[in-house]
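*Asks:* pasting the sequence and the predicted model now:
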Amino acid sequence: MKKILIVGAGGMLGTSIATAFQDSNTICLDRNDLDITCYSKVRHQLYKHRPEYVINCAAYTAVDQAESEPLEAFKINASAVGMLAALVKQVGATLIHFSTDYVFDGTAVSPYKPTDLTNPLNTYGSSKLQGEQAIQRTGVKHYIFRISWLYAPHGKNFFRWVMENDLEEMKVVDNQTGCPTSAVDLADFITHVVYKDPEHYGIYHFCNKGSMTWFAFAKAILAHAGLQRKITPVSEFPTVAKRPEYSVLDSSMTEVQFGYEITRVSEAIEKTFTAYTEQL
């Protein structure tokens, strides 16, 4: 059985991945267990456990807040990631890391491939791109998966906001198009990567098949839940950080290289809704 170390195991994605690997030889460290910006602590954990795979779910994800805290965003998403990658290489492990659709500027007219030119519009996207580059510079065996519009039945995310807010009218932007991606589906895929590792290292995209606007995503969530609530599309919603208008990712190379069929957005929403109701 392969030995796996999950860093950032307490967040939305980390929780999903930890659950997917719960029957495995897995060590789960959340932010209270490990500060990924501290070299000595990271080194201690890696040499103590000597995992075969390190799955990094730790990240600075507050997109708007990053505009006023750029140093913190780059410290966690870039500097710490490069340090982690170098130490993972020292212990001979493989690193699995997650990046974002926000490395692109949204000017494309067709889904972005992993090889397409990056040009982030905000601090968060820039910090995640620098994290990718830092990993590559170390020469560690790695898989970087860019993901998009992540949601889950647990944690703080758009799916739960739609399900649980008490607004008389929800106003949701209809001018940004992306790929809603289930953290549960992503976690299932990561187990496939680890257990069937093809050693095709590099940068890939993973998101559920299909694209939609945030407004359409909200409508789909309500439809699956059978909820009749007032929802209005808006062309603008004031945010501190600029977002790409089109950030659809092409995951076809992922399916080919890993021999894995990714589910459609509608199926993923249904599975998430089922899991959400089961935990109530």
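*Replies:* Nice, thanks for sending it over.
*Asks:* drop to CA atoms for contacts and neighbour counts, all remaining ones
*Replies:* OK.
*Asks:* what's the spacing between the residue lying closest to H200 once chain neighbours are set aside and Y112?
*Replies:* Closest residue in space to H200, ignoring its immediate chain neighbours: Q257 at 7.1 Å, by CA to CA, 6 or more residues apart in numbering. Plainly put, Q257 is 17 Å away from Y112 if you go by CA to CA, to the nearest Å.
*Asks:* and the two? which has more neighbours close in?
*Replies:* Y112 (20 against 14; other CA atoms under 10 Å).
*Asks:* what about that one, distance to W214?
*Replies:* 18 Å.
*Asks:* thought the residue nearest to H200 was touching Y201?
*Replies:* No. Counting by CA atoms under 8 Å, Q257 sits too far from Y201 to count as a contact (9.8 Å).
*Asks:* then the residue nearest to H200 would be within a helix, right?
*Replies:* Yes. Counting by DSSP: H, G, I helix; E, B strand; the rest coil, Q257 falls inside a helix.
*Asks:* A further structure is provided below for comparison with the first:
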Amino acid sequence: MPETSKTRVLVLGKSGQLAQALSRARHPDASVICAGRPELDLENPASIRSTIARHAPDVVINAGAFTAVDRAESEPESAMAINAKGAGNAATACKEAGLPIIHISTDYVFSGNKAAPYVESDPTGPINAYGRSKLAGEAEVAACNPAHVILRTGWLYAPWGTNFARTMMRLAQEREIVRVVSDQFGTPTYVPHLAETILRVALTGAKTPDRRGVFHAASSGEGNWADFAERLFAASKRLGGPYARVDRIGSADYPTPAARPAYSVLSTTKLHAAFGLELPAWQASADAFVEIYLRDASTAPVLPSPVA
């Protein structure tokens, strides 16, 4: 297919886990360009406008964010400047250019007081500065550009970057026992599979009015951090890699600057109904991650996504 016939997808952000996954994603109908600093600064509206003008995209994905959850507690102004005001800047620039925007948000916009998967219409109530900044970003995007899709996700991990899964694999090489919190429930979401989903949304729904609004995009199923660690170690052990025994602890035994929701599982029923997309079960994705990690995460190709 000639390059000119492909949908040009501009990703705002290039160093984060998700931006890297989007840059590696392959789709016959898409041409993906990632832009980040120094070319692009979400706090600088002029840089966003000039980046859009330079790359002439058909759709924009805002994957840029302040993602250091604990650091946001001591730097709430910085988190707000990027996650809220920056998101609004991006949405405004897209509206001025006549473009739809796909904005990535988080499960941490919820309080965690629910005992069943959160749906998009559930009341929000973030309990940390990061969640508050991301919720404010959702409001900015919706107010600044009607042509928007907001995708909430959470517990992201990839074969690259800094994340829980890579930390667990490293600790398994150093320790026989790893202490892991078991009273926070969510859904570990494998970033390469999430990137494939986002790209399909960009190609099939970003320009369609009845496919706009807020959607949840995460792996299927639920578990806690200890469950996740045990799955990683079991897969690694089967493949001859490092493994450890998990000592299950409570959140009170592992205090962090930012409070985490006790339950932030996301229902993805709306995403499936609107787009026909469903990410794999988190357990299968964890197994896929371990296989890649053990081969050498820095050079191994991303496995084909089983996203349906």
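*Replies:* Yep, it's here. Everything quoted here is computed from the prediction, not taken from an experiment.
*Asks:* for the alignment partner in structure 1 of S105 of structure 2, helix, strand, or coil?
*Replies:* Here S105 of structure 2 is matched to S99 in structure 1, going by TM-score structural alignment. Secondary structure assignment for S99 of structure 1 (three-state DSSP): strand.
*Asks:* excluding its backbone neighbours, what's nearest S99 of structure 1?
*Replies:* R146 (4.3 Å).
*Asks:* quick one: the helices in structure 1, in order.
*Replies:* 12-20, 39-49, 70-74, 80-90, 123-138, 158-164, 183-195, 214-225, 252-258, 265-278 (DSSP state H).
*Asks:* which other helices and strands contact the fifth one?
*Replies:* By that I understand helix 123-138 of structure 1. helix 70-74, helix 80-90, strand 94-100 (3 or more CA pairs under 8 Å, 6 or more residues apart in numbering; DSSP states H and E).
*Asks:* tell me how far the match of S105 of structure 2 lies from R137 of structure 1.
*Replies:* For S99 of structure 1, the distance to R137 of structure 1 - CA to CA - is 16 Å.
*Asks:* quick one: which of those two has more around it?
*Replies:* S99 (23 against 12).
*Asks:* quick check: that one vs R50 of structure 1, distance?
*Replies:* Counting by CA to CA, the gap from S99 of structure 1 to R50 of structure 1 is 24 Å.
*Asks:* if we can go back for a sec, want to throw the helices and strands packed on helix 123-138 of structure 1 into CSV with distance to S266 of structure 1?
*Replies:* As requested, these are exported to CSV (distance: least, CA to CA, whole Å):
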stretch, distance to S266 of structure 1
helix 70-74, 33
helix 80-90, 33
strand 94-100, 21
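*Asks:* so which of the ones you listed gets nearest T37 of structure 1?
*Replies:* Distance to T37 of structure 1, taken as CA to CA, is lowest for helix 80-90 among those, at 4.9 Å.
*Asks:* other SSEs contacting the closest one?
*Replies:* By 3+ CA pairs under 8 Å, 6+ apart, helix 80-90 of structure 1 packs against helix 39-49, strand 94-100, helix 123-138.
*Asks:* which part of structure 2 matches the last one?
*Replies:* Counterpart in structure 2 of helix 123-138 of structure 1, with TM-score structural alignment as the criterion, is residues 129-144.
*Asks:* mean per-residue distance, that stretch versus structure 1.
*Replies:* By mean CA distance after the TM-score superposition for structure 1, the fitted stretch 129-144 of structure 2 averages 0.3 Å away from its aligned residues in structure 1.
*Asks:* list the contacts of that stretch.
*Replies:* Stretch 129-144 of structure 2 is contacted from outside by 66-70, 72-73, 76, 79-80, 83-88, 90-92, 95, 103, 105-106, 108-110, 126, 148, 150, 213, 258, using CA atoms under 8 Å, 6 or more residues apart in numbering.
*Asks:* so how far is that stretch from its chain's centroid?
*Replies:* 15 Å (CA atoms, centre = their mean, to the nearest Å).
*Asks:* got the buried residues for it?
*Replies:* Neighbour-count burial for stretch 129-144 of structure 2 flags 129-138, 140-142, 144 (criterion: 16 or more other CA atoms under 10 Å).
*Asks:* using CSV, lay out those together with distance to R238 of structure 2.
*Replies:* Listed next are the buried residues of stretch 129-144 of structure 2 as CSV, based on distance: CA to CA, whole Å:
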residue, distance to R238 of structure 2
A129, 40
Y130, 37
G131, 37
R132, 41
S133, 41
K134, 39
L135, 41
A136, 44
G137, 42
E138, 42
E140, 47
V141, 45
A142, 46
C144, 50
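*Asks:* out of these, which is nearest to T7 of structure 2?
*Replies:* V141 (22.2 Å).
*Asks:* distance of the closest one relative to A147 of structure 2?
*Replies:* 9 Å.
*Asks:* now do S47 of structure 2
*Replies:* Applying CA to CA, the value for S47 of structure 2 to A147 of structure 2 is 21 Å.
*Asks:* between these two, who's got more neighbours?
*Replies:* Each of S47 of structure 2 and A147 has its neighbours counted (other CA under 10 Å); A147 has more, 22 against 18.
*Asks:* okay, now the nearest residue to the more buried one once chain neighbours are set aside: neighbour count?
*Replies:* Closest residue to A147 of structure 2 apart from its sequence neighbours, by CA to CA, 6+ apart: P100 at 4.7 Å. If you count neighbours by other CA under 10 Å, P100 of structure 2 ends up with 25.
*Asks:* surely P100 of structure 2 touches V59?
*Replies:* Yes. The pair P100 of structure 2 / V59 is scored as a contact, 5.5 Å apart, by CA under 8 Å.
*Asks:* now the common contact residues for these two.
*Replies:* With CA under 8 Å, 6+ apart, P100 of structure 2 and V59 have common neighbours A206.
*Asks:* where in structure 2 is the aligned partner of stretch 54-72 of structure 1, by residue range?
*Replies:* So stretch 54-72 of structure 1 sits over residues 60-78 in structure 2, by TM-score structural alignment.
*Asks:* got it, and stretch 204-214 of structure 1?
*Replies:* By TM-score structural alignment, stretch 204-214 of structure 1 lines up with residues 215-225 in structure 2.
*Asks:* now do that stretch: everything it contacts.
*Replies:* Here stretch 215-225 of structure 2 has contacts from 119-120, 149-154, 180-190, 194, 197, 265-268, 270-271, 278-282, using CA under 8 Å, 6+ apart.
*Asks:* change it to 7 Å
*Replies:* 120, 150-154, 180-189, 194, 265-268, 270-271, 279-282 (CA atoms under 7 Å, 6 or more residues apart in numbering).
*Asks:* ok so, going back, TSV for the helices of structure 1, including distance to F237 of structure 1?
*Replies:* TSV is the format used below for the helices of structure 1 (distance: least, CA to CA, whole Å):
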stretch	distance to F237 of structure 1
helix 12-20	24
helix 39-49	39
helix 70-74	22
helix 80-90	32
helix 123-138	18
helix 158-164	15
helix 183-195	25
helix 214-225	11
helix 252-258	32
helix 265-278	24
